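Colleague: Predicted model and sequence below, questions to follow.
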Amino acid sequence: MKIALTSVFVNDPMAAFKFYTEVLGFVNKVYMPEMALAIVAAPDEPDGTSLLLEPNQNMGADTFQKTIYEAGLPTIVFGTKDIAADYQRLKARGVVFKGEPKKTDWGTQVLFEDTCGNLIQLHQVEEQL
């Protein structure tokens, strides 16, 4: 068993699709603007887990999303093998970061805004010797 599809609430699926594909470099899996439906996948695993950019206009999702954001918590974590390079690449593309990458007990991480109501954590696991 494996995760095939998961979702993240966004305040505008079409704007999120543009950000996730054009800025972050994710690949288009499904794009149906007339149905507000957008699904993307990581460029290095286009047939791996997909991410549904879910409209937040139902059952209190907008309140949940706002509360998580205001608490400074990431909605989702994206792994990277080179956080310094990805940080610089994304920063050059206009991504708004909440500080610089910092080492923690769990690796190196930094938060950024996805322009659609979420904080995303970029995380690199440190190699164990």
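Modeller: Structure received.

Colleague: all contacts plus neighbour counts: C-alpha atoms, from now on.
Modeller: OK.

Colleague: The protein: strands as residue ranges?
Modeller: Secondary structure of the chain (DSSP state E): strands at 5-10, 27-32, 37-41, 50-55, 76-79, 102-104, 107-113, 119-124.

Colleague: got another, please set it beside the one above:
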Amino acid sequence: MRIHVTSILVDDQEQALRFYTGKLGFVTKNDIPISDTDRWLTVVSPQDPDGVELLLEPDGHPAAKPWKEALVNDGIPYTQFLVDDVRAEFERLRGLGVRFVQEPADMGPATTAVLDDTCGNLIQIVQMHQ
């Protein structure tokens, strides 16, 4: 068994696509209309185009927005993305106007930073130390 698709709930799929591709550097894998307003919209890492897909899933369910707001209010990231160098990625993304709620911090076996994805989520970037 392997993870094929994982999702993140977003309040605006088009805005999410712009952020996840234009700022974070992912590439679109699937963009398939599933209703008048929603799409099966996935992105992947350009370093692993056949790897795990991230579904930019509409947060239309009544429980989604309060849950996302609670996570953000408590400073809890929705998910994590692995990077080679947190500090370099922090500087690159900050230069693109990405807002961070936690600057790079050493956490023992990892260095982390937390950003706002502009779609209602906090995302942690993490660098694992050997």
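Modeller: Now that the structure is in, tell me what you want to look at. In this text, all values refer to a predicted model and were calculated from it rather than measured experimentally.

Colleague: Mind putting the strands of the first structure into JSON lines with mean neighbour count?
Modeller: Conversion of those to JSON lines gives the following (neighbours: other C-alpha atoms under 10 Å):
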{"stretch": "strand 5-10", "mean neighbour count": "17"}
{"stretch": "strand 27-32", "mean neighbour count": "16"}
{"stretch": "strand 37-41", "mean neighbour count": "21"}
{"stretch": "strand 50-55", "mean neighbour count": "22"}
{"stretch": "strand 76-79", "mean neighbour count": "13"}
{"stretch": "strand 102-104", "mean neighbour count": "12"}
{"stretch": "strand 107-113", "mean neighbour count": "19"}
{"stretch": "strand 119-124", "mean neighbour count": "22"}
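
Colleague: Which stretch among the ones you listed approaches Phe64 of the first structure most closely?
Modeller: For the strands of the first structure, the distance to Phe64 of the first structure is smallest for strand 5-10, at 9.1 Å, taking C-alpha to C-alpha.

Colleague: tell me the angle that closest one makes with strand 37-41.
Modeller: 120 degrees (axes from the mean of the first three to the mean of the last three C-alpha atoms, to 10 degrees).

Colleague: so strand 5-10 of the first structure aligns onto which residues of the second structure?
Modeller: Strand 5-10 of the first structure corresponds to residues 5-10 in the second structure, going by TM-score structural alignment.

Colleague: One more: stretch 79-97 of the first structure?
Modeller: Using TM-score structural alignment, the match for stretch 79-97 of the first structure in the second structure runs over residues 82-100.
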